[in-house]
Structure formats: structure tokens, C-alpha cells
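Visitor: Sequence plus predicted model, see below.
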Amino acid sequence: MSVSVQTGDFDVSVELARLRDGNASIGAVVSFVGTVRDLSDGETVSMMELEHYPGMTEKSLQQIVEEAKERWPVLAARIIHRVGKLEPMAQIVLVAVAASHRADAFSACEFMMDCLKTRAPFWKKETTAVGSRWVDAKAADTSAAKRWQKEDVE
């Protein structure tokens, strides 16, 4: 189980091979790769800059991985999130999960991505022809994350 916040790009096939690392118990690997879009709110995006809070960000990502392990029988997990200046089509994030069965791997991967979007301390700034602007959290991301909240048991 590992997390990385880095400026450099990543190779998805290398990361998935590391995730499996010869573990014959793994029957499913699910991954999500997020990339920079060239259009946002009707404006052409020429650059996205991602900032983070070092130390706090990695801790937040690790906590998300640990929560996924508590909910599903995850055998391995990996989160890589890039920071710095990225152009359209650049990879931003990799969330990958390995489990014995696909349903667990799909659910854990989706949970981790939804939590990452709402809880990890990253800030995005887009550069367009009009200028630069900070990107606000999306209501859809908040709604997606809410469905994973544990109900209070009395």
C-alpha cells in the first residue's frame, strides 16, 4: 500500500505490475487515471497547476487507502498524484487497487477516488486565454463522496 505525490509522470503499466508483484491471490486489478482536460467551464485550458500541502497531503492519501482496506479485502493499493504545471492530456492521478475479486477492487478504487477528490489537500489553478483561475470543488464530487459516509449506528 503506497502513496506518492510527485512532479514527474508515471508509467501505468509499470505501476500495475508493481501492484501485483507476483501475488497469486490477486484476481482483479482496477485502476483509474485522471488527465488534464483542454476544456473547463467552456474555456480552453492551456495549463493546470496543482499545489499541495507537503506531509499533510501524503497523510491524507494514506488514510484514504487505510479506510478502503477496512471496508474491502484489498490486497494492494497505490495512489500517485502529480503536482506542478501540467498541460492538457497529461496524467494527473493514478488510483489502483488489487483484490481477489473484481467487485471489491472496483468498489475500493471508486471509494478512494471519490475521497481523494474531496478530502485530499490539493489546489488547482487553470490557465485560459482569459487568465488564471482557481478551481472550486465540484458539487458532483461532494455528492459522490457522501454516499460512502458510514451511517451512525445507535
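Guide: Nice, I can see it.

Visitor: When you work out contacts or count neighbours from here on, use the C-alpha atoms and nothing else.
Guide: Noted.

Visitor: for the stretch of helix or strand M113 belongs to, which positions count as buried?
Guide: Counting by DSSP states H and E, the element that carries M113 is helix 102-119. Within helix 102-119, the residues that qualify as buried are 102, 104-106, 108-118, counting by 16 or more other Cα atoms under 10 Å.

Visitor: Then stretch 50-67?
Guide: Those would be L50, H52, T57, E58, S60, L61, Q62, I64, V65, for stretch 50-67 by 16+ other Cα under 10 Å.

Visitor: Is the first one within a helix or a strand, and which one?
Guide: With elements taken from DSSP H and E, the one containing L50 is strand 43-52.

Visitor: try it against this one:
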Amino acid sequence: MLHFRLAEAPFDIGALRAQLLDPRAGAYASFEGWVRDHQAGRAVVGLDYEAYAPLAEREGERIVIEASERFDLLAACCVHRVGMLAVGDLAVWVGVSAVHRGAALDACRYIIDEAKRRVPIWKREHYREGGADWLHPQYQES
């Protein structure tokens, strides 16, 4: 399974993880990115993610395929939320399975880093004191 998708609603990471299971796998790695309550010293109460879905899904799938080929994965998946999210909500999830742990860990990092760098998803933060700002992609890393 190689898959990237956008999700407008919360999703079940247990079901996604189950799809990565393979008797040849010696390793599984995952990453969960959550909405945090601060950014650059400002209190955050929530955020909106917007995406150009056709391009985002195509580029996201390309990243998952690249990771699979580069790290010799058995399976990989990445799901990114769009829409309004609250502090503590799961915003992005990456899961991979591989024969060895090094490949699984490296691939998981590669997928999330490349997705944040290349997939056209924009984040608008809403602040406790009022107002909102669109963040430049370079600030999405942390």
C-alpha cells in the first residue's frame, strides 16, 4: 500500500496502521503532528488548513512513492487534515513498514519533511488575542 490523502474529518490511525502490516516487516514507524497552542510567542486557539486537492494529492503520492523506492519500504501512508482544527487535534499522520528499522525511521522522516516542503497545503493560525495569520511554509517545520 502506497497512499497519500487529504481528510476533512478525523481519521482512524489504527485502521491505517493495520493496512501497513506485513509478515515480512521487521519495523513500523509513524509520525503524528498535532495542533499546538503556540507559535512564535503567540497563543494559538486553532487553525485552518487549506489545500489545492488535485495537486496536493498528486504531489503527496509522488513523495510516498519516492520514499518507498528510496528506502525499500513494504508499505507507506500519509494523511493530512484540511479544514478547521482545534488545539490538540491530529493534523497529519505518516506510517511506514519496512524489513529493517533504519529504513522505516528514515522513510517516515523523509515523507513528513517532503510533504511539509512540497505539498500545497496552507496553514492559517487563529490567535487567542484575536486575529489570524497565514504562515509561510518555512514555519511549518517545527
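Guide: Structure's in. What do you need? What you see is a predicted model; the values in this text were computed from it and never measured.

Visitor: if we can go back for a sec, what's downstream of the strand holding L50 of structure 1, the next helix or strand?
Guide: Downstream of strand 43-52 of structure 1, the first helix or strand assigned by DSSP H and E is helix 56-71.

Visitor: So what angle separates the directions of that next one and helix 102-119?
Guide: Helix 56-71 of structure 1 and helix 102-119 are oriented at 150 degrees to each other (axes from the mean of the first three to the mean of the last three Cα atoms, to 10 degrees).

Visitor: Any chance you could list what contacts helix 56-71 of structure 1?
Guide: Here helix 56-71 of structure 1 makes contact (Cα atoms under 8 Å, 6 or more residues apart in numbering) with 1-5, 74, 77, 79, 108, 111-112, 115-116, 119-122.

Visitor: now swap in stretch 39-55 of structure 1 and tell me
Guide: Contacts for stretch 39-55 of structure 1 (Cα under 8 Å, 6+ apart): 36-38, 82-88, 121-129.

Visitor: buried subset of the residues you listed?
Guide: Looks like the contacts of stretch 39-55 of structure 1 have 36-38, 82-83, 86-88, 121-122, 124-128 buried, using 16+ other Cα under 10 Å.

Visitor: In strands only, show me the residues you listed.
Guide: Mapping those onto strands (DSSP state E) picks out R82, L86, F122, K124, K125, E126, T127, T128.

Visitor: Now do the residue lying closest to the third one once chain neighbours are set aside against V83 of structure 1, distance only.
Guide: In this case it means F122 of structure 1. Of all residues beyond its chain neighbours, the one nearest F122 of structure 1 is H52 (4.6 Å), with distances taken as Cα to Cα, 6 or more residues apart in numbering. According to Cα to Cα, to the nearest Å, H52 of structure 1 and V83 of structure 1 sit 7 Å apart.

Visitor: can you check L94 of structure 1 too?
Guide: To V83 of structure 1, L94 of structure 1 is 13 Å away according to Cα to Cα.

Visitor: Ok, V29 of structure 1 next?
Guide: Separation of V29 of structure 1 from V83 of structure 1 (Cα to Cα): 25 Å.

Visitor: Excluding covalently adjacent residues, which one is nearest to the most centrally placed residue in structure 2?
Guide: Nearest to the geometric centre of structure 2 sits V92, at 3.3 Å (Cα atoms, centre = their mean). In space, and not counting its chain neighbours, V92 of structure 2 is closest to H80: 4.3 Å by Cα to Cα, 6+ apart.

Visitor: show me the contacts for the one you found.
Guide: Neighbours of H80 of structure 2 in contact, by Cα under 8 Å, 6+ apart: R5, L6, A7, A91, V92, W93.
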